[in-house]
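In: below is the sequence, then the predicted model.
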Amino acid sequence: MKQGTDVRVPEDIAEWVFVDPEDNDTVVRLFVDTHHRGDARVQSWVTAVKGLHTVRDITFVSLSDLVRLRDAVRQASQNTAGLTADDLRDVSANQEQVLRLFSLAAELGSSDFHMTIAGYTRIEMRINGDLQVIKDIPREDGYALASTIILSMCDVTEKQFFPNRKQDGRVKAEFLRKVNLFGARYSHTPTVDGLYVVMRTIADDGDNVPSLPALGYLPVQCGVVDNILRRPEGVIILSGPTGSGKSTTLRVFSAMYLGRTGGKKRLLTIEDPPEGRIPGSIQTPIIADKADPEATKLAWVQSISSALRLDPDAMLVGEMRDVNSALTAINAAMTGHQLMTTLHANCPVSILERLVVMGLNPALIADAQLMIGLLSQRLVPTLCPHCSLSWAARQASLDAADRDRLTGLFTADALTALRFHNPAGCSHCCKTVYGTVFGQGIAGRTVIAEVIQPDARFMQIFRERGKAAARQYWVTTLGGITRNQHLLIRIREGRVDPLLAEQVCPLDEDRLTLNATAPTTTDAGEHRHG
């Protein structure tokens, strides 16, 4: 679908109509806002178009459908053409360099790009979780790019560039549209040698939200999540380190909720900043002076409290940051709302422990009717299926410690099924930028997760006997799949290099953390209840 360039649309009706030309540009389809179908200006324009073109049909749609049509055309155009001359019109040379970095980040699938300014400026991008050098530029050019972003490309920031103290900003929508981004945020901090800058990029992929299986969740885990999301009220907390895909997973949960309710329930989000578009929801940012931590904490509490007056059915709170925001969020769930949020914790059971440490009453959080879902996830790199190496091809080049560890953990039959990273890569996974090859041997990343739907007994064990006992009960009685078991499934499928994966989760983690009576075989893992 493309917007015709030879069909002129008057500015006074441009919001109400859309032209979709056929491949030969002589036959067109017209889309008209149904509420303006009787407008004399629209009718006159349609008559004029019919006199110059063959109109295959006229479809009357809602204004929201027209917006989606235009967005689809814009996104398709940018996906195929990258930055165009129109995109770079009226931007400065430094702004253009920043936009080209954004565009490159999207092309390489990078979540962030970094500038380390010292004796020179090194530009790196985080690709599949790892930093890779893009290029080096002069020190002065790095400062020029940083100051350009702060002074002319951000809409929530200070009026001056201060390289000697921390600063944050959010890139203006007018620049984001040029590179097909939903959001981008800037942050810098001074170092002993200069300045460290990080730009987080958020793709505008709200119409292409992945499914849980696409993220890497196992079928049984997907079933547990579905059961949790069917609950009309309660708190769902997702944990994991920075960069573990929590925001994406919450967007998937949101899409599942909105899909099931058919748009008849209101989902309201509170985020700092919004981490991706969620069609059908009302997304609200935290408005506060980000240089003032106390003001930001207060803004979180006030935003959650005021959201309850906006008649939501469910809420997504980007993060529980402190005891006050956690209490306010939990109170929202206690008043009959479903609430999804995130918290930094090592595992699902540690979520409860962390809330206790933050100062919440253990009796409050150890309530299976209130805390309805506890989840944790990590991301591990997946191998290129075209060039990954077999055990026979890789074992000779392994150092003795790695070889002994693998032979001690896997049977002879299991070893033959292992696949390993090929650092040379191949034509399917490699891409060359600025003379540097990226993506060698890595196809992407997949989730390894733990999903707990607590019952009353689980909560009782947590309160009386602690985290380890509650986790043991989850595995042995509720049939929970640990992240270790999840990882071993992916390793035995040949999708994940065991040595790369161990940088995320130890291969023998369950042996170290669970009693010997706990089931640990991956054969049973696909059939458990989570």
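Out: Received, thanks.
In: going by C-alpha atoms from here, please, whenever you check contacts or count neighbours.
Out: Fine.
In: run the chain-centre distance for stretch 390-397.
Out: Relative to its parent chain, stretch 390-397 has a centroid offset of 35 Å by C-alpha atoms, centre = their mean, to the nearest Å.
In: helix or strand right after the top helix by length along the chain?
Out: Longest among the helix segments of the chain by residue count, using DSSP state H, is helix 63-81. Where DSSP states H and E defines the elements, the next helix or strand beyond helix 63-81 is helix 93-108.
In: just checking, what packs against that next one?
Out: strand 110-117, helix 139-148, strand 195-203 (3 or more C-alpha pairs under 8 Å, 6 or more residues apart in numbering; DSSP states H and E).
In: can you say which of those is packed in most?
Out: Each of those was scored by mean neighbour count; the highest is strand 110-117, a mean of 23, by mean count of other C-alpha atoms under 10 Å.
In: residues in contact with that strand?
Out: By C-alpha atoms under 8 Å, 6 or more residues apart in numbering, the list of residues contacting strand 110-117 from outside reads 101, 105, 121-128, 139, 142-143, 193-202.
In: go on, stretch 122-129?
Out: Contacts of stretch 122-129 (C-alpha under 8 Å, 6+ apart): 105, 108-116, 131-137, 243, 381, 439, 444-445.
In: ok, 7 Å please
Out: Under the contact criterion C-alpha atoms under 7 Å, 6 or more residues apart in numbering, stretch 122-129 has outside partners 109-116, 131-137, 381, 444-445.
In: hold the first one in mind and look at this next one:
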Amino acid sequence: MEIINERQDLGYVHVAQQMLEPCLVFFQQWNNPEVVAVVLEDGRLLASPGAWRKHFVELQQIAFAARNVCPVKLFCEGPAAMIREILTDADGQRRALEIQSGVTQYGENLAKQTLSDIVSEALAVDATDIHLRMCGQDARISFRIDGLLCWQGNRSRIFVTEVVAAALNTQSDDCSDVFDERKISSASITLTLPEPYGEVRIRAQKSPCRDGFTVTLRLQKSAQLEVPALAALGFGNETVKQLQMLMQQSIGLILISGPTGHGKTTTLAAMNRLVPATRKVISLEDPIEIVQPAIEQKFVPNTAEHNAFSEMLKVVLREDPDLVEVSEIRDLETATSAVSAALTGHLVASTIHANDAMGIIPRLLDIGLTAVQLSQPDLLAGLIAQRLLPRLCQHCREIDMRLDDGAVWRRNSNGCEHCLHRGVSGRVVISEVLIPGNEACRFIRDQDFHGWREHLRERGWRSLASEAESLVRQGLVSLQDACEVVPNMRIQAFGVSAIKEENYADSI
């Protein structure tokens, strides 16, 4: 018996179309994802170890059934996931032809199993997101690994569309709409995968585009149900002390900024571990991403009501909270309610999309708040910004340039076995914490952000760019990655890594 471990080892060969239906029936009848088989056009019967071990007689029957259409010449064994992928791709191609001729059918069980396979593949390489782009006859699949988008291959658009439809229509926790690829929709999905993954929560976002539609799946492993400590996330001792001091405040507004996928929600959950058990914490979320048993998490549904968060914020203020959290400030109504709560004796924490800590203020002004509102004393307890930078693989990194006091390193384009040939392995966090004092109120009121930045620099404040430069000089991240991810970081003359703080007044 021939052992085949990789799909590429099969060569350019197709599934025998006359035997596709019997192979699908064989897979579905056992209700076991590890029992699967397929007959290839070159006469090979490829089956999983579980199929050969438990259902040898039935496999012989498949070989006998193929004698007149595609005689089986060789028995082969391969991984169940690989065979399922071959089977689903062939089924998708067949279904595409059936749709063109007006005849189609729906394989829900196989679609559900395919979603589990794709998610398992993503988790195996520590991906945080799965990106599906449907265009033409293909579905382009990419994984977000260590902050980088990595193409994984193309599958049948017809079948992957059925996978998405089956997930949203039958496995979603909060999606009530019938699947329509022309509409924008979002949903939460819970999957139970084989060990070592267990239960996985997925946040799905779907939207149409010019030549099809896209789906982004944010993955959250069950391990994230255990809220991490700030030190375990990579924050330094000084930063942990600053964040601990913020969470001990009784009033004010704490805001964490950063792009999507850079750990804002995880950081806020870790900060909650610093809150003593004697304080009541209520968190308003859409969706609930990290389960935190010690706090009251309330799901605020994504409804047509534009002010759902602001209205719910008013409700929870009557429930005697010490700390109120909002998953994200997205609009003027929510921002106004958060400011009002912070000015009426509550500590409020939330996340927001902004360039950096100081950029939170221009972002709030852009939403619709006024400089007078934001400059009120004791309103802003703390402004935080963070980024996750790809960590260079220490086994294959290459010297980019030499400096008098060391060297600047870059990614190895070919990588090595330690980093799965990506050149990076994991990510490292950098952050900046800004605690506005009385002087900050004047700068905010006058919208003098350049002056505020100069004032902070004179007092030794470390920005995101300063933190990134330190990591570049330590050889932990590449200069190119730092410049792509970190705001206000540029290269000075002679190719030496340096930091330049941009004039915020130019961008407002």
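Out: Ah, there it is. Source: prediction; values computed, not measured.
In: TM-score of the superposed pair?
Out: Put the two chains on top of each other and the TM-score (TM-score structural alignment, normalised by the length of the second structure) is 0.71; 390 aligned residues with a C-alpha RMSD of 2.6 Å.
In: give the helix, strand or coil label for the counterpart of V380 of the first structure in the second structure.
Out: Aligned by TM-score structural alignment, V380 of the first structure pairs with L389 of the second structure. What DSSP: H, G, I helix; E, B strand; the rest coil gives for L389 of the second structure is strand.
In: residues near L389 of the second structure, how many?
Out: Number of residues near L389 of the second structure (other C-alpha atoms under 10 Å) recorded here: 26.
In: swap in the one 4 residues further on?
Out: By the measure other C-alpha under 10 Å, the count of residues near C393 of the second structure is 25.
In: how many residues are close by the closest residue to it other than its chain neighbours?
Out: Leaving aside its chain neighbours, C393 of the second structure sits nearest to V424 (4.6 Å; criterion: C-alpha to C-alpha, 6 or more residues apart in numbering). Using other C-alpha under 10 Å, V424 of the second structure has 31 neighbouring residues.
In: same question, the one 4 residues further on
Out: The criterion is other C-alpha under 10 Å. On that basis, V428 of the second structure has 19 neighbouring residues.
In: now which residue in the first structure aligns to it?
Out: Alignment note (TM-score structural alignment): V428 of the second structure maps to T446 of the first structure.
In: strands along the stretch 351-500 of the second structure, start to end?
Out: 380-392, 398-403, 406-410, 424-434, 489-491, 497-499 (DSSP state E, counting those that start in this stretch).
In: packed most tightly, which of those strands would that be?
Out: Of these, the one with the most neighbours on average (mean count of other C-alpha under 10 Å) is strand 380-392, at a mean of 24.
In: other SSEs contacting that strand?
Out: Applying 3 or more C-alpha pairs under 7 Å, 6 or more residues apart in numbering; DSSP states H and E, one finds that strand 380-392 of the second structure contacts strand 252-257, strand 424-434.
In: switch to 8 Å and redo it
Out: strand 252-257, strand 424-434, helix 464-474, helix 479-485.
In: could you export the ones you listed as TSV, including distance to S310 of the second structure?
Out: Output for those, formatted as TSV (distance: least, C-alpha to C-alpha, whole Å):
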stretch	distance to S310 of the second structure
strand 252-257	15
strand 424-434	26
helix 464-474	31
helix 479-485	32
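In: skipping its backbone neighbours, what lies nearest A333 of the first structure in space?
Out: G234 (5.1 Å).
In: that neighbour: neighbour count?
Out: Counted with other C-alpha under 10 Å, residues neighbouring G234 of the first structure total 27.
In: need the counterpart of it in the second structure.
Out: Under the alignment (TM-score structural alignment), G234 of the first structure maps onto G252 of the second structure.
In: ok, its match to T265 of the second structure distance?
Out: Per C-alpha to C-alpha, to the nearest Å, G252 of the second structure is found 19 Å from T265 of the second structure.
In: next one: V164 of the second structure
Out: V164 of the second structure sits 26 Å away from T265 of the second structure when distances are taken as C-alpha to C-alpha.
In: kindly report the same for L246 of the second structure.
Out: The gap separating L246 of the second structure from T265 of the second structure is 16 Å, by C-alpha to C-alpha.
In: identify the residue of the second structure aligned to L327 of the first structure.
Out: Under the alignment by TM-score structural alignment, L327 of the first structure pairs with T336 in the second structure.
In: for its match, which non-adjacent residue is spatially closest?
Out: Spatial nearest neighbour of T336 of the second structure, chain neighbours left out: L369 (7.2 Å); criterion: C-alpha to C-alpha, 6+ apart.
In: neighbours of the one you found, how many?
Out: By the criterion of other C-alpha under 10 Å, L369 of the second structure has 19 neighbours.
In: then D193 of the first structure?
Out: 10.
In: once you drop chain neighbours, what's closest to it?
Out: Closest to D193 of the first structure by C-alpha to C-alpha, 6+ apart is A118, at 5.1 Å.
In: what sits against the aligned partner of the one you found in the second structure?
Out: Alignment note: A118 of the first structure maps to C135 in the second structure; criterion TM-score structural alignment. For C135 of the second structure, the contact set (C-alpha under 8 Å, 6+ apart) comprises R157, D211, G212, F213.
In: what's the spacing between the first one and A167 of the second structure?
Out: Spelled out, it's R157 of the second structure. Between R157 of the second structure and A167 of the second structure the computed distance is 15 Å (C-alpha to C-alpha).
In: thinking again about what came up before, what about the residue nearest to C393 of the second structure, distance to E398 of the second structure?
Out: Remark: distance between V424 of the second structure and E398 of the second structure (C-alpha to C-alpha) = 12 Å.
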